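Peer 1: okay, predicted coordinates and the sequence, questions at the end:
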Amino acid sequence: MQQQKNGQISGDLYECEQRLSESLQKLSCVVVAFSGGVDSALLAYSALACLGPDKVLAVTADSDSLAQGELEHCRTTAALWGLPWLSVQTREITNPAYLVNGADRCFWCKDALMDALNPVAIQRRASVVLGVNVDDLGDHRPGQLAAQERGALFPLVEAGLDKASIRALALHYGLEVWDRPAMPCLASRIPYGTAVSVALLRSVDRAEAAVRGFGFSDVRVRHYGETARIEVPVSELAAAVAQSEQLVAALTALGFSYVTLDLAGLRSGNLNQAVLPIGSSI
């Protein structure tokens, strides 16, 4: 596939682009964990350009923690790019170590992902690659350890790409996902120590879909039992306040007794503050 590029990029970003290409070209065949977010999308798109469609397979994990519409988004994006794609079922929801929702929940989630990806990779004699970026290294991400222990590679990290650089490079390539908000797994909305269940995951999914329907660009609904805590970007807090009655009505209709708005705004990985050392930031 010939990459279509828009305009010029900085020297530093060009060097990152070259390092990414070099990392991918060293691999004879890859299976890309493809969530449809900008990180995995850039990785899959670059792999397709470097190795060709016979040597790349994008795989999306279909699980109870995947938000509605995300699987179809991955399917249509792959079709648009001519990217070979399939979905696999992951079974983290059957693992008691995952369900207890300790600080290592993400480890067991990625472990289940690798359970699904490794057989595909072995069959294709391929390497499993994940869209982990440099910024992720500073967050509480035990899933990275699980993936590495199972043999996954992180080409974006090898290339020195952080989130801003990834978005800039995706824009340079004209990828429509370049500014797509992150969509972490739904379990990340449930505070550590509160057991994960299919019912809770579906409750979060419905709540976020409802809030997103009010026109917010990015949304998290943290689930505290009877209380829903809404997070939207700081720039959209005034809009949330202006629609507070409608938001309360929408979420109480879904079973919540109380609806709150986080005045600090949306912070990805917010609940990780409970397990990070004092003074750490994400």
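Peer 2: Looks like it came in fine.
Peer 1: only C-alpha atoms from now on, for both contacts and neighbour counts.
Peer 2: Fine.
Peer 1: the stretch 101-250 of the chain: strands as residue ranges?
Peer 2: Taking DSSP state E, counting those that start in this stretch as the criterion, the stretch 101-250 of the chain contains strands spanning 127-129, 220-224, 227-231.
Peer 1: which of the ones you listed sits most buried?
Peer 2: Each of the strands of the stretch 101-250 of the chain was given a mean neighbour count from mean count of other Cα atoms under 10 Å, and the largest, a mean of 25, is that of strand 127-129.
Peer 1: sorry, back to before: format the strands of the stretch 101-250 of the chain as CSV; extra columns: distance to Asp162.
Peer 2: Converted to CSV, those look like this (distance: least, Cα to Cα, whole Å):
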stretch, distance to Asp162
strand 127-129, 16
strand 220-224, 22
strand 227-231, 24
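Peer 1: against that first model, consider the following:
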Amino acid sequence: MTLQDFFRENNKVALGFSGGVDSSYLLYAATKYGADVQAYFVKSQFQPEFELEDARRLADEVGAGLCIMELDALCDPDVARNPEDRCYYCKNNVFGNILAQAAKDGYSVIIDGTNASDDASDRPGTRALAEMKVRSPLRECGLTKDDVRRLSREAGLFTWNKPSYACLATRIPHGEEITDDKLHRVEGAENVLRMMGFSDFRVRKRGDTGLIQVPECQMVSVIRLREEIALGIRPYFEKIALDLEGRKAHD
């Protein structure tokens, strides 16, 4: 099956839209192949502001409708307590709200941007999507992350080389309660690095320490700019550390 086949068979769909590489290409493809598609972006404490800005920009560039839904991610105690399977409860919360709104808007087929490279066995959120019968056209059509990036580049989408981005909750260790304050501190610290030109990084909360993780190719720059980085991040974390092993791409 190709995406064209998928959207021929399912020509009225609601997309859980993050503004990332995968869901952006999926939104583009749906419009390209003539589907009636409505994108739903759920804005909670787990998404930084730049993700919403990217979602708005992409939807505008491809001419797709975008519904922005505000959600308190921490209203679910199972999410706030941050267990190993937090993503299961979070996806239930997010897509439960999307399903409800999409039904009101007349959409019964819900899709998301999971691709064929994503390991379903290691993703509690995937189990939640399956239970809610959310479909993943990229996975169904065998399109990997590399495929999506290549196709996005060919389509001229600005998201083609956007780094993969996991939500802010992943910066807090499992078992430690997630609070608005902790998320604010992480987002503020990461904004400092973003404004300095770094990409594909994380600042993880480890007690009172902000642990900076960057790809190995950016580590020299972090060390060279350590004084400026420390000055910028100090309002958010009492201590700052650098992970010398470099950032791994899995989260």
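Peer 2: All right, it came through fine. If you're wondering where the values come from, they're calculated on a predicted model, not measured in any experiment.
Peer 1: the strands of the stretch 101-250 of the first structure: which one's closest to Arg167 of the first structure?
Peer 2: Ranking the strands of the stretch 101-250 of the first structure by proximity to Arg167 of the first structure (Cα to Cα) places strand 127-129 first, at 18.6 Å.
Peer 1: ok, average deviation of the closest one from the second structure?
Peer 2: Once fitted to the second structure, strand 127-129 of the first structure is off its aligned match by 0.6 Å on average (mean Cα distance after the TM-score superposition for the first structure).
Peer 1: what's that strand aligned against in the second structure?
Peer 2: Across the second structure, the stretch matching strand 127-129 of the first structure (TM-score structural alignment) is residues 109-111.
Peer 1: who's in contact with the matching stretch?
Peer 2: The list of residues contacting stretch 109-111 of the second structure from outside it, by Cα atoms under 8 Å, 6 or more residues apart in numbering, reads 10, 12-16, 99, 133-137.
Peer 1: what about 6 Å?
Peer 2: Residues outside stretch 109-111 of the second structure that contact it (Cα atoms under 6 Å, 6 or more residues apart in numbering): 13-15, 134-136.
Peer 1: need the buried ones from those selected in PyMOL.
Peer 2: Buried residues within these, by 16 or more other Cα atoms under 10 Å, are selected in PyMOL with:
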select buried, resi 13+14+15+134+135+136
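Peer 1: wait, which of the contacts of stretch 109-111 of the second structure is closest to Glu187 of the second structure?
Peer 2: Leu15 (25.7 Å).
Peer 1: which residue in the first structure lines up with the closest one?
Peer 2: Under TM-score structural alignment, Leu15 of the second structure pairs with Val32 in the first structure.
Peer 1: out of the strands of the stretch 101-250 of the first structure, flag the one nearest Tyr98 of the first structure.
Peer 2: Across the strands of the stretch 101-250 of the first structure (criterion: Cα to Cα), the nearest stretch is strand 220-224, sitting at 17.1 Å.
Peer 1: contacts for the longest strand along the first structure?
Peer 2: Longest strand of the first structure, by residue count under DSSP state E: strand 56-62. Here strand 56-62 of the first structure makes contact (Cα under 6 Å, 6+ apart) with 30-35, 84-89.
Peer 1: now those as JSON lines including secondary structure and distance to Tyr14 of the first structure?
Peer 2: Converted to JSON lines, these look like this (DSSP: H, G, I helix; E, B strand; the rest coil; distance: Cα to Cα, whole Å):
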{"residue": "Val30", "secondary structure": "strand", "distance to Tyr14 of the first structure": "23"}
{"residue": "Val31", "secondary structure": "strand", "distance to Tyr14 of the first structure": "25"}
{"residue": "Val32", "secondary structure": "strand", "distance to Tyr14 of the first structure": "23"}
{"residue": "Ala33", "secondary structure": "strand", "distance to Tyr14 of the first structure": "24"}
{"residue": "Phe34", "secondary structure": "coil", "distance to Tyr14 of the first structure": "24"}
{"residue": "Ser35", "secondary structure": "coil", "distance to Tyr14 of the first structure": "25"}
{"residue": "Pro84", "secondary structure": "coil", "distance to Tyr14 of the first structure": "27"}
{"residue": "Trp85", "secondary structure": "strand", "distance to Tyr14 of the first structure": "28"}
{"residue": "Leu86", "secondary structure": "strand", "distance to Tyr14 of the first structure": "31"}
{"residue": "Ser87", "secondary structure": "strand", "distance to Tyr14 of the first structure": "32"}
{"residue": "Val88", "secondary structure": "strand", "distance to Tyr14 of the first structure": "34"}
{"residue": "Gln89", "secondary structure": "strand", "distance to Tyr14 of the first structure": "37"}
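Peer 1: just the buried residues from those, in ChimeraX please.
Peer 2: Provided next is the ChimeraX selection string for whichever of the contacts of strand 56-62 of the first structure are buried by 16+ other Cα under 10 Å:
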select :30,31,32,33,34,35,84,85,87
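Peer 1: show me where the stretch 101-250 of the first structure has helices.
Peer 2: Per DSSP state H, counting those that start in this stretch, the stretch 101-250 of the first structure carries helices over the ranges 105-124, 142-149, 155-158, 163-172, 198-212, 237-242, 244-252.
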